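A.B. asks: I would like the atomic coordinates for the input below:
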Amino acid sequence: MPLRSLQALCLVNFFMADVRDGLGPFLGIFLTERHWNAGDIGWVMTAGGLAGLVATLPAGLATDATRHKRSLLLIGSLLITLSTLLLWYFHQGWIVVLSQIVTGLSAALIAPMLTGITLGLAGPQGFSHQMGRNEAFNHGGNMTAAIIAGASVWLWGTGAVFVLMTTMALCAGAAVLAIRHNDIDNLAARGLSGSESASNVPRLYQIARNPAVIITGVTLLLFHLGNAALLPMLSLRVAAAHNAAISPGLYAAATVVISQCVMIPMALYAARHAPRFGYPVLITAALLVLPLRALIASAFDGAYFMIPVQILDGVAAGLLGVAVPGYIVKVLEGSGHTNAGQGFIMLMQGVGAAMSPALAGNIAAAYSYRSAFAVLGAIALAALITWWIGSRYSEKNGVPRSARS
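C.D. replies: Next up is the predicted model:
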């Protein structure tokens, strides 16, 4: 394997972690400080997520087709950084919406490109191991950025987050350029071996007819519908409590740090034990976590109850970050459209994630944060039931044994 390029890929994941999500949980804090309400903030987040959906499937197709994955990574990073910096200078509603739309479109491009580069560098045999490393570095980057951001916000205010993100974007760009272009096997990156013809591949509609892909997509749509708004709503609940003992900025940073600390060992664990347990078992374990997480958030509103909530978030995200891409690679191996399949899954995830903040934000505005968390928990149970029933069906309808073991 090309060791230098794989090491550079780890650094790309470390620095890109802070870039890909823009302001992330600090967006709600930033807008709350400028007197936006929870419902409006939720709709802004949803606008960005919906815009990203437009680019998700084309981004997967582009990853399969292009030989210039590094260049597209750099372009995506640059667009996210510039659109986020706009928020510091302009606070008009349409500027905020435009910024989130550009961020959503660019983030949709970055994710499949990173997966394709990983598959092209490590090959199918080394993919799970490298994805575990990628996720560990990604979570490490999120944790490091959150610690620095929390300290910076405490000392200098929310504006320090913009400086941090720009710095991380510059470092991510340098790491991307350190990946050797010739080390990327573009056939392997799309799920083909050297002996297979790139022209003799199934049409894209055949991916959508794959029962395992459809079931996984619907499950993750529900999962992210129930999961995506939990962290922003936790931060907004603290920001709305003007007598809170902890500053909203520090609270947002703490929520990220706790979950990322757990995600790192969970990602490495998933990569190591995927051959033993199988990807479906790891996905099931992650789905079991979310209902409990939402229950705790709904039942207890004390600031310190976010600790178990975010520990559980780390468990679920760490497992899914490795198990889902690995499962799709196995299911679509030899199709030539592996990254298009990943794009379809990201599309389904994005639908849920995009609608989640608006759903939770409006429930919180109309009723209470406790009610919002309860609804998110009910959706999480629906995701678990869908996966449980669907996985039984897919086992009887052509899922390769290598994807289950």
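
A.B. asks: switch to C-alpha atoms for all contacts and neighbour counts from now on
C.D. replies: Fine.

A.B. asks: Check the spacing between residue 213 and residue 281 real quick.
C.D. replies: 16 Å (C-alpha to C-alpha, to the nearest Å).

A.B. asks: So which of the two has more stuff around it?
C.D. replies: Here residue 213 and residue 281 are compared on neighbour count by other C-alpha atoms under 10 Å; more neighbours surround residue 213, at 22 against 16.

A.B. asks: Name all residues that make contact with the more buried one.
C.D. replies: 207, 328, 331, 341, 345 (C-alpha atoms under 8 Å, 6 or more residues apart in numbering).

A.B. asks: The structure of the following sequence is requested for comparison with the preceding one:
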Amino acid sequence: MLNQLPSKLPDVGSTIFTEMSALALKCKAINLGQGFPNYPPPEPLIQAVNAAMRQGHNQYAPMAGLPQLREVIASKVLGQHGQDYSTETEITVTSGATEALMSSFLALTHPGDEVLLIDPAYDLYSPALRLAGATPVRVPMCPPKEDDPSFRIDWNRIESAITTRTRMLVLNFPHNPSGLTLKPEDLDALETLVSKRPLLLLSDEVYEHIVFDGKKHLSPVARPTLAERTVLISSFGKTFHATGWKIGYCCAPAQIMTEIRKIHQFTVFSVSTPMQAGIARYLREPNIVSELSDFYQRKRDRLIAGLKNTVLRPLTSEGTFFLLVDTQALGAGLEKELALSLTRELGVVSIPVSAFYADPDSPASNHQLLRLCFAKRDATLDQALERLQGVKNC
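C.D. replies: Below you'll find the model as predicted:
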């Protein structure tokens, strides 16, 4: 009987991140693929979590999250974007951004709904939507060109993809994998879209505090007409170099949040109490997140400078802890094959950008681009760069 067990995701296997990380271990390669730092969280944060444990914060937290953490989240978002969320009804602490995304998709989409994803798109979105019964509709960005080394959003194409069944548009900015950030004209385009169609917006902003070159992160919730239909999602794991802690949050108008909490309470109910208490205490310290962009920009610039000694051409990264490199000097072919080759031959792991498309093997998904993660110790970056100097032209 079990041989006939039907799968809800029959075409889904191990992710590219799992595959490349396993190959990294096998080849003893430097892993610039998967997006996790190889340095610890800030020591004061670790001390704050430890103190919370010793002070007795070890039992279930309230379903929506500790009040003191929801308060600092509300204050942070108000200071960033001018949007005032109720701590009682509009903010929920989640088990990482992953759970916030899954709970939002399950709560807000239904069988027959279509949800627009902007390609290249983070690989969680499509299977999560399919589990919710919705249909992902992929809309590609314009790929980088020689005179414009960055992806660009094609708002006309997005509008053309909207049908009477379109329920939601998923945004992910700063964007993984491209590093693109939203501009004021993008928010203008979004306002035009929602004035024509009753769209929900889900804004995945886990890299909100990692934006470079003096720019500021722009969120849809900075515009009242967009905030009233937006679910904002973020991650303390990404912000504080603690991806294994799996602590995130979402903010949304009360009517939307009511539905998300219905799913959240029967998925995890609540998340780690001492970590919530520790993060709440740590976030009250001044300049906690304001220094992150400079910290990561130094790493981005270190990687870019080192790549000048290779045949790999770095593209523009406006945010996140990722940098795309153009590999056209190495000839045509599938990006995944090149990533595998670099791992085996040079001992440096990357992620093919084609993995963020619906069909990674399609020519339309392969632009000779690889993603490198620079959330690593300087010594790790330098060692990887030394190895990458061994890449030869085709």
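
A.B. asks: Next, the TM-score between them, please.
C.D. replies: Here the TM-score for the pair of chains, by TM-score structural alignment, normalised by the length of the second structure, is 0.28; 187 aligned residues with a C-alpha RMSD of 7.1 Å.

A.B. asks: picking up where we left off before, which member of the contacts of residue 213 of the first structure is positioned nearest residue 141 of the first structure?
C.D. replies: Closest to residue 141 of the first structure out of the contacts of residue 213 of the first structure is residue 345 (23.9 Å), distances taken as C-alpha to C-alpha.

A.B. asks: For residue 93 of the second structure, what is the enclosing helix or strand?
C.D. replies: Using DSSP states H and E, residue 93 of the second structure sits in strand 91-94.

A.B. asks: How many neighbouring residues does residue 283 of the second structure have?
C.D. replies: Residue 283 of the second structure: 16 surrounding residues under other C-alpha under 10 Å.

A.B. asks: should've said residue 206 of the first structure
C.D. replies: Counted with other C-alpha under 10 Å, residue 206 of the first structure comes out at 10.

A.B. asks: now do residue 262 of the second structure
C.D. replies: Quick note: residue 262 of the second structure (other C-alpha under 10 Å) scores 15 neighbours.

A.B. asks: Check residue 82 of the first structure too.
C.D. replies: 15.

A.B. asks: Kindly provide the distance from the nearest residue to residue 343 of the second structure once chain neighbours are set aside to residue 161 of the second structure.
C.D. replies: Once flanking residues are discounted, residue 343 of the second structure sits nearest to residue 349: 5.0 Å by C-alpha to C-alpha, 6 or more residues apart in numbering. Noted for residue 349 of the second structure: a distance of 35 Å to residue 161 of the second structure, by C-alpha to C-alpha.

A.B. asks: who's more crowded, these two?
C.D. replies: Between residue 349 of the second structure and residue 161, residue 349 has the larger neighbour count (other C-alpha under 10 Å), namely 29 against 15.

A.B. asks: I'd guessed that one sits against residue 22; true?
C.D. replies: No - between residue 349 of the second structure and residue 22 there is no contact under C-alpha atoms under 8 Å: 10.2 Å.

A.B. asks: which stretches of the stretch 151-300 of the second structure form helices?
C.D. replies: 155-161, 184-196, 224-227, 236-239, 254-267, 273-283, 292-307 (DSSP state H, counting those that start in this stretch).

A.B. asks: make that the stretch 101-250 of the first structure, sorry
C.D. replies: Going by DSSP H, counting those that start in this stretch, the stretch 101-250 of the first structure shows helices at 160-178, 204-208, 211-227, 230-240, 248-277.

A.B. asks: and the two most separated of the contacts of residue 213 of the first structure?
C.D. replies: Farthest-apart pair in these is 331 and 345; separation 12.4 Å (C-alpha to C-alpha).

A.B. asks: Neighbour count: those two, which is higher?
C.D. replies: The residue with more neighbours, out of residue 331 of the first structure and residue 345, is residue 345; 26 against 23, by other C-alpha under 10 Å.

A.B. asks: from memory the more buried one sits against residue 216, does it?
C.D. replies: Yes - here residue 345 of the first structure lies in contact with residue 216, judged by C-alpha under 8 Å, at a distance of 7.3 Å.

A.B. asks: Common neighbours of these two, please.
C.D. replies: When C-alpha under 8 Å, 6+ apart defines a contact, no residue borders residue 345 of the first structure and residue 216 alike.

A.B. asks: if we can go back for a sec, and the residue nearest to residue 343 of the second structure, how far is that from residue 387 of the second structure?
C.D. replies: 11 Å.

A.B. asks: neighbours around residue 3 of the first structure, how many?
C.D. replies: Using other C-alpha under 10 Å, residue 3 of the first structure is surrounded by 12 other residues.

A.B. asks: Against residue 178 of the first structure, how distant is it?
C.D. replies: As judged by C-alpha to C-alpha, residue 3 of the first structure and residue 178 of the first structure stand 12 Å apart.

A.B. asks: for residue 297 of the first structure, same thing?
C.D. replies: Residue 297 of the first structure is 42 Å from residue 178 of the first structure, by C-alpha to C-alpha.

A.B. asks: which one of those two has more residues nearby?
C.D. replies: Taking neighbours as other C-alpha under 10 Å, residue 297 of the first structure and residue 178 compare with residue 297 leading, 28 against 18.
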